[in-house]
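> My questions are about this predicted structure, shown below with the sequence.
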Amino acid sequence: MKKICALLIATLLLASFAACKGGGTKAPPAPEGRTVTDMTGRTVTLPEQVERIVVLTAGDCEILYALGAGDRIVGRGEYCDYPADVLDVPSVQSGYDTNVEQIVALKPDVVVMSTMAQTNEHIESIEKVGIPVVVTEAPNLGGVYEAIALLGQVVGKTSEADALIQSMKDAFAALKAKVPQLDKKPAVYFEVSPLQYGLWAAGSGTFMDELGNMLGAENIFADLTGWVQVSEEQVIQRNPDFIVTTTMSYEGSPDPIEEIKSRAGWENITAVASGRILNADNDEITRPGPRLADAARQLFELLYGGAD
């Protein structure tokens, strides 16, 4: 009996020693999930598989659909309205007010938002409840390509993202190859806000400016940066050959092109006198997403009479 007890004690001591020794060398557990670096430089930890997404920005919403991840969107921003299928998804926003409680209830793996539409307060309010936030920033075409690549990483569709970027570049290259050699570049005024709200124009560094440059046109406000407020006098003085307006026509509102033609003093602007005014699809030409290629085709047709 004594021998059995001694053997048992020895066995327990050896087991205890082995456990202590093993505990001293055991590696710490690896962090769960994976990380991506968003367009603000933030490192964000995500689940290995992102299956539930809340997207607050229209351009990012369109990118996710173009990547084949639209069925993962469980919540959307108020202006996420394309393609039409996304309208069946609940909106978690009203203007700039984001319903964090509703977002939490949707149990998303990630919330995608943009610096162009949301603030640091929006980011912090969602991260406080433990939901990862990925932020895009796409004020120009380069930014659009980066946003596509980033969201491809987020949803595990990097090859699809590469293909989408290349298809956009190919579309732009095909149009650029058809631009005729002219002695003088056509001058374009890009109006993004109508007179009743104060004239705002696209300056340099915007994707509208880039599209114009790509197609051999000159933005009359290229000396200004970003989205800028301008005066009627400035537009008249700079006398554009073409005008592109993104003003949308609503029931009871004046036709955007007719409203421009009726402005006092604008009748002598070359674009107005010649009727070379395009009421561009607001969403296509102002959203940083895949449909910028369609906007480029519209602009080419205005400038040169057709893309074919």
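Perfect, I can see it now. Bear in mind the structure is a predicted one, so any value in this text is a computation, not a measurement. Residues are numbered from 1 along each chain as shown.
> from here on, contacts and neighbour counts on C-alpha atoms
Fine.
> Just give the number of residues close to Phe6.
Let me fix one detail, which is that residue 6 is Ala and not Phe. The tally of other residues near Ala6 (other C-alpha atoms under 10 Å) stands at 11.
> Checking it next. Helix, strand or coil?
Here Ala6 is recorded as helix under DSSP: H, G, I helix; E, B strand; the rest coil.
> now it: how far from Cys20?
Computed as C-alpha to C-alpha, to the nearest Å, the Ala6 to Cys20 distance reads 21 Å.
> And Leu215, by the same measure?
72 Å.
> before we move on, what about Leu175?
Counting by C-alpha to C-alpha - Leu175 and Cys20 are separated by 70 Å.
> what about those two, which has more around it?
Set Leu175 next to Cys20 and count neighbours by other C-alpha under 10 Å: Leu175 wins out with 18 against 11.
> Point me to the helix or strand that includes the more buried one.
helix 158-177 (DSSP states H and E).
> counting contacts, what elements does the next helix-or-strand element following that helix pack onto?
Moving toward the C-terminus from helix 158-177, the next helix or strand (DSSP H and E) is strand 187-193. For strand 187-193, the elements it packs on are strand 200-202, strand 218-219, strand 242-245, judged by 3 or more C-alpha pairs under 8 Å, 6 or more residues apart in numbering; DSSP states H and E.
> A further structure is provided below for comparison with the first:
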Amino acid sequence: MRTWLIAIIVVVALVAGIALGTIAIPTRTVTTTSTVKLVETRTVTETSMLTVTTAVTTTETLHKPIVVVVDARGSTLKLESTPKRVVALTPAIAEIVCMLDCSKLVGIVTPVTYPPELVEAVKEGRVEVVGSYWSPDAEKILALKPDLVIADLGVPKDIIVAGMLEQHGVKVLFVKGGKAATIDDVIRDVMLVASALNETSKAQEWKERLDSVVGMIAEKLEKTNVTKPSTLVVLGPPSWGLWVAGGGTFIDSLLEAAGGVNVAGKYHGWVQLSYEDVLKLNPSKVVITVMGGREEGLKCLEAWRKTPLNNTEAFRRGTVCVVTGPADDAIARPGPRIIDAIQILAYILHPDMFNPPTDYIGHIVCLKQP
């Protein structure tokens, strides 16, 4: 009650003072901070003698994603800025990133063999190794503070590590990678990474080169009307077992683009066959992929000659080739060098019509040189 009486007395005194012209009317400026991207000044006139000015200063930052992509898992990934610290969990992914902008890579897995600038960056310590292809190390990855990790849906450990990284707030983008079934799948992987890194123009240039090579080979084969040889692609030496590329692998798709027919196409994925199975298939060409150099390739070739594969048409005719080192990588990795892989295979399958890229000539060893 006393508060109300005081208020009434103050108002009466104020009005009386105004009437007598003895009280100065104050102007109040009230500053408030809110969260809208706006700076506004409002003037409200309550009487001809009293003005209240309110200054409203706002600063709202709306974090809108710069790009939204859906990865090979079907997961939606929102990126609020272009990634600058990228970790690649396979050599093929590292090659994709390097084709687009190698300076963004801060972490990779072994083996590190290509491109040369990446090999050099690892030697100089500018890019860290965070484990191997089959076993990336989550702690080493976290220590690099990446803003994007790119993983392979075909590598089981990548899926486990991705879950650990995402629990720490790290964004993980999955490509099909080892699960790529066609050349188109590899193209989609490249385009996906390019979208995430804001490098789509470079990816488009790469795709145009790929289309040009595939088109050139198809045109030559059509004009000459040559037979497409039945071909078997074998992984590694006999000590690994008889593992071959079946249907539903991107290598099956590479063979088709190079003008061959995958004799193991009725099998799905990478499959281990018996010698009896392969003797029934009786391929006219055999391509063996070998890690290592030319010497390892020659040893591998000799080892296979001592197996029942020596009774196939390909071994009898000498149309068996081993691809080693960079040629092996180009064929085995679902990345940008599939352009080279198609040309290498076209040379092996049709040596009278095509030549391999010059960088790979010393890495193709055949029983009977074309």
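Here it is on my side, so go on. Not measured: the values here are computed from a predicted model.
> So what touches the helix holding Leu175 of the first structure?
66-67, 145, 148-149, 151-152, 214-216, 290, 293, 296-297, 300, 307 (C-alpha atoms under 8 Å, 6 or more residues apart in numbering).
> Make TSV from the helices and strands packed on strand 187-193 of the first structure and add mean neighbour count and distance to Glu284 of the first structure to it.
Shown next, in TSV, are those (neighbours: other C-alpha atoms under 10 Å; distance: least, C-alpha to C-alpha, whole Å):
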stretch	mean neighbour count	distance to Glu284 of the first structure
strand 200-202	24	15
strand 218-219	23	19
strand 242-245	24	12
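> Tabulate those (TSV), appending distance to Ser91 of the first structure.
Formatted as TSV, these follow (distance: least, C-alpha to C-alpha, whole Å):
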stretch	distance to Ser91 of the first structure
strand 200-202	28
strand 218-219	36
strand 242-245	28
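> for stretch 240-257 of the second structure, which positions count as buried?
242-257 (16 or more other C-alpha atoms under 10 Å).
> give the contact list for Gly33 of the first structure.
Thr45, Leu46, Pro47, Glu48.
> Those: which two are farthest apart?
With distances taken as C-alpha to C-alpha, the most widely separated pair in the contacts of Gly33 of the first structure is Thr45 and Glu48, at 9.3 Å.
> Compare these two (neighbour count), which wins?
Comparing Thr45 of the first structure with Glu48 by other C-alpha under 10 Å, the one with more neighbours is Thr45, at 18 against 14.
> Quick one: residues contacting the counterpart of that one in the second structure.
By TM-score structural alignment, Thr45 of the first structure lines up with Lys78 in the second structure. Neighbouring residues of Lys78 of the second structure by C-alpha under 8 Å, 6+ apart: Pro65, Ile66, Val67, Val68, Val69.
> hmm, back to that, onto which residues of the second structure does the helix holding Leu175 of the first structure map?
So helix 158-177 of the first structure sits over residues 200-219 in the second structure, by TM-score structural alignment.
> Off-centre distance for the matching stretch?
Distance of stretch 200-219 of the second structure from its chain centroid, counting by C-alpha atoms, centre = their mean, to the nearest Å, is 18 Å.
> number of nearby residues for the closest residue to Gly17 of the second structure other than its chain neighbours?
In this structure, Gly17 of the second structure finds its nearest non-sequential neighbour in Ile23, 5.3 Å apart by C-alpha to C-alpha, 6 or more residues apart in numbering. Using other C-alpha under 10 Å, Ile23 of the second structure has 13 neighbouring residues.
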